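Undergrad: coords please:
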Amino acid sequence: MNMLFWGLDPTYVLIILAFAVSAFFSARMNATFSKYSQVNAASGLTGAQAAQRILQSAGIYDVTIEHVSGKLTDHYDPSHKVLRLSQSVYGSTSIAAIGVAAHECGHAVQDARNYVPLKVRSAIVPVANFGSQLSWPLFLVGLIFSWKPLVTAGIVLFCGALIFQIVTLPVELNASGRALKMLNTTGILGDAEIKGTRRVLTAAAMTYVAAVIGSLLQLLRLLILSGGVRNRDD
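TA: This is a model prediction of the structure:
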């Protein structure tokens, strides 16, 4: 493979592009969340209180709400039926915090309603974790020693992690859609407030889209580099 830029692999351009896409949408998400974190909901409910009300309105009484450290580390754990809210969400009365809490409630509702994409995502978590940890080491060893089976194995494992990210997209979008609907039907937020919350959840959803784009660019790089191994063997 031809080398450009003082001997650097030209496929590094793909890495830079993937990083730029991720950084842009991450910054946009943080900026949007920060903006609407300054807007308090008229209801005066905290993220935890809003989550409790949403779960009860959905007939879900077996999910525990807990506080978790960190910023925007909010998540729903289906294996333990626990909804964990971060410091910036749990006790905050902002429409951003309530939106994030409602989004996690959306996942709890998905779980209670046996939403198929969520079940599929949960089932492939071990495969995705395995693939994300071993794909690059296997690929690099195969690349260094020009051993195509290892190169191929690395690409296949990376594809497993990519599939997980692709499956995650409809799960996250559906959770946000459920969140906005529940915030409206429960009266936790007014129409004007929901518009701001929608912007927060849309910005969050775009970070998942960016993750898929970044992984696709990395996969393209793997395929290009693997072509170099084939050429050396010919």
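Undergrad: please count neighbours and contacts with C-alpha atoms only from this point.
TA: Noted.
Undergrad: remind me, longest helix of this protein?
TA: Looking across the chain with DSSP state H, the single longest helix is helix 191-233.
Undergrad: which strands and helices sit next to that one?
TA: Helices and strands touching helix 191-233, as assessed by 3 or more CA pairs under 8 Å, 6 or more residues apart in numbering; DSSP states H and E, comprise helix 12-36, helix 95-112, helix 125-144, helix 148-185.
Undergrad: the inter-axis angle of the helix or strand just after the second one versus helix 148-185?
TA: Same thing as helix 95-112. Beyond helix 95-112 in the direction of the C-terminus, DSSP states H and E gives the next helix or strand as helix 116-123. Counting by axes from the mean of the first three to the mean of the last three CA atoms, to 10 degrees, helix 116-123 lies at 140 degrees to helix 148-185.
Undergrad: one more, for comparison:
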Amino acid sequence: MFPFFYDPTFILMIPAILLAIYAQGKVHRVFQKYDQYRARIGMTGAELARDILRSQGIHDVRVELVGGHMTDHYDPRNKVLRLSYDIYHGTSLAALGVAAHEAGHALQHFEGYTMLIWRNMIVPLAAIGSQAAFPLLFIGLLLGSQTLAELGVVVFMFAVLFQLITLPVEYNASNRALNILSGGGYITIEEEMPVKKVLHAAALTYVAATVMAMLQLIRLLMISGLLGRRNDS
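TA: Below you'll find the model as predicted:
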């Protein structure tokens, strides 16, 4: 058991932390760059999102403005596509790429995309796992309860599973966005590469989150002693 004031397993998290910092920096740089490039079509992100939804036969999803920066998301429970100010009102290639990506999530929901259904189902368990894992683990270690410590590891697995499922969901939404934008004549051939760079930079943040979750799981397995016992057996 590792003492509470010294945790050598934290070194495992350094690569994930560095990747997360790099991913966030890249998203910021790429978005700032292509936010300066006005799209030829001249539509705002909100107009584009509504037009994509209509063209795909989706008429029950609202497009709304949401506060904050890079807070864009699709809410499947309320069927609302929420766009931040820069995306909602923006006419840049970056804004159109993000808006189309979120519209891709609405299309996934409309079509019953399996991975999105699984992700939505596991959200409550993932939230519990991310919040309760460490308290359960450390209370178990403090009280000498291996069962409680192992329960902390088990519930955290739901958070890891959520991240693993999120990756294909996000990449699929980006692919849908690119296909719709290029196939629907929203962007020119010359504009495709900048949009791809914006979407790929955003996707890297999900890769970083997945790596972070997986390394955190390995760390919890080590702290709880589960990994050591398996290796010894």
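Undergrad: compute the distance between the residue nearest in space to the middle of the second structure and Leu167 of the second structure, please.
TA: For the second structure, the residue nearest the mean C-alpha position is Tyr206 (4.6 Å; CA atoms, centre = their mean). As for Tyr206 of the second structure, its distance to Leu167 of the second structure is 6 Å (criterion: CA to CA, to the nearest Å).
Undergrad: ok, now Glu111 of the second structure?
TA: 18 Å.
Undergrad: what about those two, which has more around it?
TA: Shown here are Glu111 of the second structure and Leu167; by other CA atoms under 10 Å, Leu167 has more neighbours (18 against 9).
Undergrad: what lines up with the more buried one in the first structure?
TA: Under the alignment (TM-score structural alignment), Leu167 of the second structure maps onto Leu169 of the first structure.
Undergrad: wait, what's in contact with that match?
TA: Leu169 of the first structure makes contacts with Ala205, Tyr208, Val209, as judged by CA atoms under 8 Å, 6 or more residues apart in numbering.
Undergrad: also Thr147 of the second structure?
TA: Contacts of Thr147 of the second structure by CA under 8 Å, 6+ apart are Gly140.
Undergrad: what's stretch 77-87 of the first structure aligned against in the second structure?
TA: The counterpart of stretch 77-87 of the first structure in the second structure, using TM-score structural alignment, spans residues 75-85.
Undergrad: tell me the buried residues in that stretch?
TA: The neighbour-count criterion (16 or more other CA atoms under 10 Å) identifies Asp75, Pro76, Val80, Leu81, Arg82, Leu83, Ser84, Tyr85 as the buried residues of stretch 75-85 of the second structure.
Undergrad: assign the fifth one to helix, strand or coil.
TA: The three-state label given to Arg82 of the second structure by DSSP: H, G, I helix; E, B strand; the rest coil is strand.
Undergrad: could you find the closest non-adjacent residue to it?
TA: Excluding its sequence neighbours, the residue lying closest to Arg82 of the second structure (CA to CA, 6 or more residues apart in numbering) is Glu64, at 4.8 Å.
Undergrad: go ahead and confirm that neighbour touches Val80.
TA: Yes - judged on CA atoms under 8 Å, Glu64 of the second structure makes contact with Val80 at a distance of 7.0 Å.
Undergrad: alignment lookup: Tyr186 of the second structure to the first structure.
TA: By TM-score structural alignment, Tyr186 of the second structure lines up with Ile188.
Undergrad: what number of residues lie near that match?
TA: Ile188 of the first structure - counted by other CA under 10 Å - has 20 other residues nearby.
Undergrad: ok so, going back, the aligned residue in the first structure for the residue nearest to Arg82 of the second structure is in what secondary structure piece?
TA: Using TM-score structural alignment, the equivalent of Glu64 of the second structure in the first structure is Glu66. In this structure, Glu66 of the first structure is located in strand 64-67 according to DSSP H and E.
Undergrad: please apply the same query to Ala50 of the first structure.
TA: Per DSSP H and E: helix 47-57 holds Ala50 of the first structure.
Undergrad: which residues in the second structure does that helix align to?
TA: Per TM-score structural alignment, the counterpart of helix 47-57 of the first structure in the second structure is residues 45-55.
Undergrad: where does Ser92 of the first structure land in three-state SS?
TA: Put simply, Ser92 of the first structure is coil when judged by three-state DSSP.
Undergrad: from Gln218 of the first structure, how far out is the residue nearest to it when sequence neighbours are not counted?
TA: Counting by CA to CA, 6+ apart, Thr46 is the residue found nearest to Ser92 of the first structure once chain neighbours are left out, at 5.0 Å. Distance of Thr46 of the first structure to Gln218 of the first structure, given as CA to CA: 40 Å.
Undergrad: no further questions, thank you.
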